[in-house]
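> pasting the structure only:
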């Protein structure tokens, strides 16, 4: 009786027969398997010199819990390495042979969690110098005579995909209302040392009658002249007497 399919001897027989026949399909017919299986073990033998299975995952090996190995794992994680790369590092530096899935499970349970990287401005040396120059330029500025304005769009319904939550296997996933059209409010306002203005609704607001869908130069100038600047002027009149008649700055 010949070797049982999938055993080590059977795989070696596939490789041996291919060396003599030189055709994947013919060898597959002889052994009652597919050409892809023959090709797989021939390629494995050519790459590793054997036809052994790759290391499989199982319960976390005790060796991963030792302090030296944990330090290697932490260093690899801080370097942003994948589990496959960590397996190679453990084999090379510690002589520890474990599977990729074993490493993943151990790291997830004991060392780290998967998060999306936070976006952070790339502060080059030039950018830092510009920011320092800006701060020095304005550090002695009297903010008692400055009005700072800004705008924001307020969505009056939930936006985005929402947060993840735990759900029992036997329960149905939770649902939230789906909105085809969401009401939004586009508003401008300003703040000073002496108070803040009202919110001034403008173009871009749902149901707001305007000559354009968004804030154009013409719409913005009209908003400044009729609402924002008069409101800021009223706040600046609240300054104490030495400052009340001095010029003030409207910062956009």
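Alright, I've got the coordinates. Source: prediction; values computed, not measured. Residues are numbered from 1 along each chain as shown.
> use CA for all of it now, contacts and neighbours both
Noted.
> Strands of the stretch 1-150 of the chain, start to end?
Here the stretch 1-150 of the chain has its strands, by DSSP state E, counting those that start in this stretch, at 146-155.
> residue ranges for the helices of it, please.
Ranges of helices within the stretch 1-150 of the chain are 8-21, 24-31, 35-48, 67-78, 83-93, 100-110, 125-138, based on DSSP state H, counting those that start in this stretch.
> would you list those in a markdown table and tack on mean neighbour count and distance to residue 184?
What follows is the helices of the stretch 1-150 of the chain, written out as a markdown table (neighbours: other CA atoms under 10 Å; distance: least, CA to CA, whole Å):
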| stretch | mean neighbour count | distance to residue 184 |
| --- | --- | --- |
| helix 8-21 | 17 | 66 |
| helix 24-31 | 16 | 65 |
| helix 35-48 | 16 | 58 |
| helix 67-78 | 15 | 42 |
| helix 83-93 | 16 | 45 |
| helix 100-110 | 17 | 41 |
| helix 125-138 | 11 | 34 |
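> take a look at this one as well, against the first:
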């Protein structure tokens, strides 16, 4: 069984204005065996609020709302679980080959969060793909899954955090990865699994969360996008060469 057969729905978050990201995202998904499929594998139009509403920035708030909206939609439709991708994800070539092993582990485990892509250092990293229990904070939300077992608790926490003041001891406006980590710390029974090795990372791309001064200058933005596109091309070539060398 493949990941797309195991999870009830796969959402890829993309801001409609970021057609550059959407194009590369679709290529990544196709290569990973996750082509768009109505009612199964879909693009979720990212939310872009008018104000930051206490969050570190408008983009941060929009990202928070987008992930929350997906969870609420999944709950409303009675989905058992959902896999979420962000549009700057780069999926490791190994994913296609090892996903069956990972699905077998998921079928035998009681899990709540699964991070297929992450940057956390794991104590035991072997050449054999596996899912390892993890209790620390997790940065990034570019390639992860959530089980319906925690939909109610997680949604309630996120909705409360959205409306609390920043820095509130029970959790206030923050990046979505920080909110998930805060939730997990407050709910130690929540089971989190991390893929070992990590099977996804964030691709070099202009950020909509915390754009730098280059990305706020139109002419420089165009130049920076060309540089990033070149970097993505180089990264893809390196990945292809690496894959061929192991065949």
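That came through fine. All of these numbers come straight from a predicted model, not from anything done at the bench.
> TM-score for these two?
Overlay of the two chains. TM-score (TM-score structural alignment, normalised by the length of structure 2): 0.21; 77 aligned residues with a CA RMSD of 5.1 Å.
> out of the helices of the stretch 1-150 of structure 1, which comes closest to residue 235 of structure 1?
Closest approach to residue 235 of structure 1 among the helices of the stretch 1-150 of structure 1 is made by helix 125-138 (21.4 Å; CA to CA).
> any idea which helix or strand comes after the host helix or strand of residue 97 of structure 2?
According to DSSP states H and E, residue 97 of structure 2 maps onto helix 94-108. Later in the chain than helix 94-108 of structure 2, the nearest helix or strand by DSSP H and E is strand 113-115.
> Mind giving me the packing neighbours of that following strand?
strand 143-147, strand 192-196 (3 or more CA pairs under 8 Å, 6 or more residues apart in numbering; DSSP states H and E).
> sorry, back to before: check which helices and strands the helix holding residue 97 of structure 2 is in contact with.
If contacts are counted by 3+ CA pairs under 8 Å, 6+ apart, helix 94-108 of structure 2 sits against helix 3-6, strand 130-133.
> Tell me the helix or strand right after the first one.
To tie it back to what came earlier, the one meant is helix 3-6 of structure 2. Counting by DSSP H and E, what follows helix 3-6 of structure 2 is strand 9-14.
> Counting by contacts, list what that next one packs against.
With contacts defined as 3+ CA pairs under 8 Å, 6+ apart, the packing partners of strand 9-14 of structure 2 are strand 41-45, strand 81-86.
> what's the helix or strand that it is followed by packed up against?
Using DSSP H and E, the helix or strand that follows strand 9-14 of structure 2 in sequence is helix 19-31. Secondary-structure packing of helix 19-31 of structure 2 (3+ CA pairs under 8 Å, 6+ apart): strand 89-91.
> Report all helices and strands that the strand it packs on contacts.
Counting by 3+ CA pairs under 8 Å, 6+ apart, strand 89-91 of structure 2 packs on helix 19-31, strand 200-202.
> Buried residues, whichever helix or strand comes after the shortest one. List them.
Scanning forward in sequence from strand 200-202 of structure 2, with DSSP H and E defining helices and strands, the next element found is helix 218-245. Burial within helix 218-245 of structure 2, assessed by neighbour count using 16 or more other CA atoms under 10 Å, is assigned to 221, 224, 225, 228, 229, 232.
> Output the residues you listed in TSV, with distance to residue 159 of structure 2 appended to each entry.
As requested, those are exported to TSV (distance: CA to CA, whole Å):
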residue	distance to residue 159 of structure 2
221	34
224	36
225	35
228	35
229	36
232	36
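> Tell me the one among those nearest to residue 29 of structure 2.
Of all those, residue 29 of structure 2 sits closest to residue 232, with 15.2 Å by CA to CA.
> re earlier: can you tell me which of the helices of the stretch 1-150 of structure 1 is nearest to residue 243 of structure 1?
helix 125-138 (18.4 Å).
> Show residues contacting the closest one.
Residues from elsewhere that reach helix 125-138 of structure 1 (CA atoms under 8 Å, 6 or more residues apart in numbering): none.
> sorry, back to before: kindly compare burial across the helices and strands packed on helix 94-108 of structure 2 and name the winner.
strand 130-133 (a mean of 18; mean count of other CA atoms under 10 Å).
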